[in-house]
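predicted structure and sequence below. I'll ask about it afterward.
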Amino acid sequence: MARLLALDFGKVRTGIAVTDELQLIASGLTTVLTDELLDFLKSYLKEEKVDAFVVGLPKQMDNTPSESEELIQGFLKKLVKQFPAIPIERQDERFTSKMAVQSMVASGMKKKKRQDKALVDEISATLILQAYLNRF
């Protein structure tokens, strides 16, 4: 088996998480600037096999798409073009940023570190990926 790679796509930064090769455990990988994301993925995929991308699906409380979904759709077209053999799955990402901050508080992380938005994005990607894994 190969890894699953999750993206918490954002306008400025994108959090990235991956599974182990058995696809049991989600772990934060990094956060990259969104305009450098495709280059990062090209480089990563030269070193690691990925079975699927899991991309966060932002929704409003009434289940309608969030305004950021339009940006994500544009990115997904580029992702499919760049990596046509790798399927893309979507995972509801409601509350992941809030849960990421709560997990940082619960772990005793200092306030200064909790304000690191890149770390919040990476943890959010991990939560998206773990939620996806829990579906099966």
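Yep, it's here.

going forward, measure contacts between C-alpha atoms and count neighbours the same way
OK.

from the chain's centre, how far out does stretch 4-24 sit?
4 Å (C-alpha atoms, centre = their mean, to the nearest Å).

next: stretch 123-136.
Its chain's average C-alpha position is 9 Å from that of stretch 123-136, according to C-alpha atoms, centre = their mean.

another one to put next to it:
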Amino acid sequence: MARLLSIDFGKKRTGIAVTDEFQIIASGLTTVETHNLMPFLKDYFAKEKVETVIVGDPKRLNNEPSEVVPLIEQFLEKFRKEFPDIIVKKVDERFTSKIAFQSMIDSGLKKKQRQNKALIDEIAATIILQDYLNQK
């Protein structure tokens, strides 16, 4: 089987998580600067087989799209042209950053570590992917 990969897209940084080949466990992979996302994905897809990419769809509490949605749509347009064989699914990502931050507190990370926004993005991507697996 191929892996699933999730993206917590942000204006500055993008968190990335992947599953194992059996699509059972979601694990944080890394956080990359968003302007380096496509080169990173090209390199990763050359090394690993990925069947589906799950992209967080940020919405406000009133169900309106957040301000980053147009950037996500631009990215997805380029992504689909570059990787037409990879399935793309969007999932609601409301509260994932808050859940990620709370999980950092619950796991006992020190305040300095909890200020690492890149780690929060990576954990948020992992939560998005785990939620997707749980619904599947």
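Here it is on my side, so go on. Everything numeric in this text was worked out from a predicted model, so none of it was measured.

what about Ile72 of structure 1, distance to Val55 of structure 1?
Plainly put, Ile72 of structure 1 is 9 Å away from Val55 of structure 1 if you go by C-alpha to C-alpha, to the nearest Å.

looking at these two, which is more packed in?
More neighbours surround Val55 than the other of Ile72 of structure 1 and Val55, with 24 against 19 (other C-alpha atoms under 10 Å).

what residues are up against the more buried one?
By C-alpha atoms under 8 Å, 6 or more residues apart in numbering, Val55 of structure 1 lies in contact with 6-9, 88-91, 128.

downstream of the helix or strand containing it, the next helix or strand is which one?
According to DSSP states H and E, Val55 of structure 1 maps onto strand 50-57. Of the helices and strands lying after strand 50-57 of structure 1 in sequence (DSSP H and E), the nearest is helix 69-82.

go through that next one and flag the buried ones.
Buried positions in helix 69-82 of structure 1, judged by neighbour count with 16 or more other C-alpha atoms under 10 Å: 69, 72, 75, 79.

pretty sure the first one is touching Gln60, no?
No - with contact defined as C-alpha atoms under 8 Å, Glu69 of structure 1 does not count as touching Gln60 (10.5 Å).

mind listing the strands for structure 1?
For structure 1, applying DSSP state E gives strands covering 3-8, 13-19, 26-33, 50-57, 88-92.
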